[in-house]
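Colleague: this one's structure only:
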């Protein structure tokens, strides 16, 4: 085959295909023409490759066909745009929708911790249940402070553990028991430690060690528990939607919360690993923790509120979610 001869005969078709593929808008006739030209030029490319594989001709035809195929089949947005949309729309919208659930879980958890702490600090029997006096002395005077030794290894261990707990809260949310058990156990542990430290007059040390990272870390755990309980409540009361559809929609939306909390817990892990046990002034540690918490809530309330007002729920888009049967509201 003579490539020059083929080029002379087909050049107008190749140029027309490239022109249509680059246009922003096509009418019906032009779309049909693009489809016909795509088939013809694809045949030409196959011929060129098999009989006269000129690199320049192959590259030019391949580029035109690639653009035409994207116009015919529909081009997907770049992967980075999905990541950006998740970060600034889907995730904050999902968090915003459960903001009052987060507040309720936080209030209940803090209440349990305060009650348990007061009980341990005022009841000798409760205090004795934490172990013999020698073990309590060792923990309060040495182990509690030593636990927060700065380091990247410690930060990664804390991050992994907390991310796992948060994922469990969301994943077991449908049971209604899993999140409650995790939250209750955590509140009892924190309250017991606080009460123990109070009996030794070291409640200031307790709060100075807990709050810098704990403000964000505990909020993340409360958020995971709230997401899990919201999924359970959807099972109980799906509203006007069929129960299976409601669970699918809420499950997809609220699992974005678990993914988002991985990043929030990474920040709290860094604070716990490099700030809490450091030699920084206590006021600076608390300021860093407060700023991290403020950033989280700004993310939820500002970006999340804007996304929710635009109708976003945190669920995937309709194309990925699939068709659903309409139901009466």
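Modeller: Now that the structure is in, tell me what you want to look at. Given the structure is predicted, the values throughout are model-derived calculations rather than measurements. Residues are numbered from 1 along each chain as shown.
Colleague: all contacts plus neighbour counts: C-alpha atoms, from now on.
Modeller: Fine.
Colleague: Show me where the stretch 1-150 of the chain has its helices.
Modeller: With helices called from DSSP state H, counting those that start in this stretch, the stretch 1-150 of the chain shows them at 3-22, 28-51, 55-73, 79-85, 91-97, 99-122, 124-128, 133-138, 144-146.
Colleague: Tell me what angle the first one forms with helix 55-73.
Modeller: Here helix 3-22 points in a direction 30 degrees away from that of helix 55-73 (axes from the mean of the first three to the mean of the last three CA atoms, to 10 degrees).
Colleague: what sits against the closest residue to residue 234 other than its chain neighbours?
Modeller: Nearest non-adjacent residue to residue 234, counting by CA to CA, 6 or more residues apart in numbering: residue 247, 6.3 Å away. By CA atoms under 8 Å, 6 or more residues apart in numbering, residue 247 lies in contact with 231, 234-235, 238.
Colleague: From residue 253, how far off is residue 247?
Modeller: 10 Å (CA to CA, to the nearest Å).
Colleague: list the residues that contact both of the two?
Modeller: Shared contacts of residue 247 and residue 253 (CA under 8 Å, 6+ apart): none.
Colleague: what helix or strand is residue 155 on?
Modeller: Taking DSSP states H and E as the criterion, residue 155 maps to helix 152-171.
Colleague: what's next to that helix, contact-wise?
Modeller: 178-179, 182, 217, 220-221, 224-225, 227-229, 231, 254-255, 258, 261-262, 265-266, 268-274.
Colleague: Could you give me the PyMOL selection string for whichever of those residues are buried?
Modeller: Listed next is the PyMOL selection for buried residues among the contacts of helix 152-171, using 16 or more other CA atoms under 10 Å:
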select buried, resi 178+179+182+217+220+221+224+225+227+228+229+231+254+255+258+261+262+265+266+268+269+270+271+272+273+274
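Colleague: out of the contacts of helix 152-171, which are inside strands?
Modeller: Residues of these located in strands (DSSP state E): none.
Colleague: Filter the contacts of helix 152-171 down to the ones in helices?
Modeller: Mapping the contacts of helix 152-171 onto helices (DSSP state H) picks out 178-179, 182, 217, 220-221, 224-225, 227-229, 231, 254-255, 258, 261-262, 265-266, 268-271.
Colleague: hold the first one in mind and look at this next one:
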């Protein structure tokens, strides 16, 4: 093979590819397509000249092909960038997009808890069916408050975190059943909260009930509501997938459920720390409740600010290259 003739014939192609690679960050769509085509052609040229003896040419083309391959295939995103993107975009935008499901879930939970609590508080027969007078007295005067202070804070925080995570993971796990069991799980938890509140109210201890449950309960229940919201949205995606194929809608919402599950690990950790260290602390009630309100407000502000910004940028929180979505023009 005449190397000089080969170089003369293909040098413009190599130079053009080098130019495109150098300016890869500002290429138009057609220029990207051109770069891919030239990369494939120059890779073929490299395989041809490898059999020759011009090592300088082989080295030049090898370097050009390597740079072009990097430009075409993209480089791996560093782990720290993925971490930042998850908490700045993926998690908050998924939570923000589920905000109406989230709000309705919270409202229904509170209605059920209030109705059950009022029913228990006003009916001695219902209280008697739940427990005997001595048992209720023990619960109201000792057990309810002692629960938060009978264990060392560090160990209790871990125990609470695992318990809260278990409840939320139950809700999330039922997403594979299209969220059908989620209303029952929420009903069960709402009824338990209502029964406890009703028994405390029947003995004029409602101030203690709210003073102990509010600091950590705001954030804890918010996490459960969010998990339930995205789980039920998954079920709704099977009924109404919108303009997409049902499989694509389910896959996207399934990945959203996973994003929420990962994000709630941190939220529930904060809730567990508050329950272990703030709820049983000697701080006045207003201070303990205030800490809970601040934590809740900070989380909601985080979701609204970051989630709305990401939503306006047309982010969905989904994978940037989801395997089940075919690109189209």
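Modeller: In hand now; what should we look at? Keep in mind it's a predicted model, so treat the numbers as computed, not measured.
Colleague: Output the contacts of residue 247 of the first structure in a markdown table, with distance to residue 149 of the first structure and secondary structure appended to each entry.
Modeller: Formatted as a markdown table, the contacts of residue 247 of the first structure follow (distance: CA to CA, whole Å; DSSP: H, G, I helix; E, B strand; the rest coil):
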| residue | distance to residue 149 of the first structure | secondary structure |
| --- | --- | --- |
| 231 | 37 | helix |
| 234 | 42 | helix |
| 235 | 43 | helix |
| 238 | 47 | coil |
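Colleague: Which two of these have the greatest separation?
Modeller: Greatest spatial distance in the contacts of residue 247 of the first structure: 231 and 238, 9.6 Å, computed using CA to CA.
Colleague: coming back round to it: select, out of the helices of the stretch 1-150 of the first structure, the one closest to residue 172 of the first structure.
Modeller: Residue 172 of the first structure lies closest, by CA to CA, to one member of the helices of the stretch 1-150 of the first structure: helix 99-122, at 15.9 Å.
Colleague: ok, average deviation of that closest one from the second structure?
Modeller: In the superposition with the second structure, the average deviation recorded for helix 99-122 of the first structure is 0.6 Å (mean CA distance after the TM-score superposition for the first structure).
Colleague: List the buried residues of the helix holding residue 155 of the first structure.
Modeller: So helix 152-171 of the first structure, judged by 16+ other CA under 10 Å, has buried residues 154-156, 158-159, 162-163, 165-171.
Colleague: can you tell me what part of the second structure stretch 258-276 of the first structure aligns to?
Modeller: Mapping stretch 258-276 of the first structure onto the second structure (TM-score structural alignment) gives residues 261-279.
Colleague: no, scratch that, I was asking about stretch 197-213 of the first structure
Modeller: Mapping stretch 197-213 of the first structure onto the second structure (TM-score structural alignment) gives residues 200-216.
Colleague: Contacts made by that stretch with the rest, please.
Modeller: 120-122, 140, 145, 197, 271-272, 274-275, 278-280, 285, 288-293.
Colleague: Quick check on these: which are buried?
Modeller: 120-121, 140, 145, 197, 271-272, 274-275, 278-280, 285, 288-289, 291-293.
Colleague: Distance from the chain centre to stretch 273-280 of the second structure, please.
Modeller: 24 Å (CA atoms, centre = their mean, to the nearest Å).
Colleague: again, but for stretch 279-292 of the first structure
Modeller: Worked out by CA atoms, centre = their mean, stretch 279-292 of the first structure lies 26 Å from the chain centre.
Colleague: could I get the buried residues of helix 152-171 of the first structure as TSV with distance to residue 317 of the first structure?
Modeller: Shown next, in TSV, are the buried residues of helix 152-171 of the first structure (distance: CA to CA, whole Å):
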residue	distance to residue 317 of the first structure
154	39
155	35
156	33
158	34
159	30
162	29
163	26
165	28
166	25
167	23
168	25
169	25
170	21
171	22
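Colleague: and residue 196 of the first structure, what does it touch?
Modeller: By CA under 8 Å, 6+ apart, residue 196 of the first structure lies in contact with 117, 120-121, 127, 136, 140.
Colleague: Turn those into JSON lines, including distance to residue 302 of the first structure.
Modeller: Compiled in JSON lines, these are given as follows (distance: CA to CA, whole Å):
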{"residue": "117", "distance to residue 302 of the first structure": "35"}
{"residue": "120", "distance to residue 302 of the first structure": "40"}
{"residue": "121", "distance to residue 302 of the first structure": "40"}
{"residue": "127", "distance to residue 302 of the first structure": "44"}
{"residue": "136", "distance to residue 302 of the first structure": "45"}
{"residue": "140", "distance to residue 302 of the first structure": "41"}
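Colleague: so which of those residues persist in the second structure?
Modeller: Comparing those with the second structure on both residues aligned by TM-score structural alignment, their matches' CA atoms under 8 Å, the contacts found in both are 117, 120-121, 127, 136, 140.
Colleague: circling back: between the helices of the stretch 1-150 of the first structure, which one is nearest to residue 326 of the first structure?
Modeller: Per CA to CA, nearest to residue 326 of the first structure of the helices of the stretch 1-150 of the first structure: helix 91-97, 22.7 Å.
Colleague: looking just at contacts, which helices and strands does the closest one meet?
Modeller: Packing partners of helix 91-97 of the first structure (3 or more CA pairs under 8 Å, 6 or more residues apart in numbering; DSSP states H and E): helix 243-271, helix 304-309.
Colleague: Can you give the distance of that helix from its chain's centre?
Modeller: Offset of helix 91-97 of the first structure from its chain centre (CA atoms, centre = their mean): 10 Å.
Colleague: Next: stretch 235-252 of the second structure.
Modeller: With CA atoms, centre = their mean, you get 19 Å for stretch 235-252 of the second structure.
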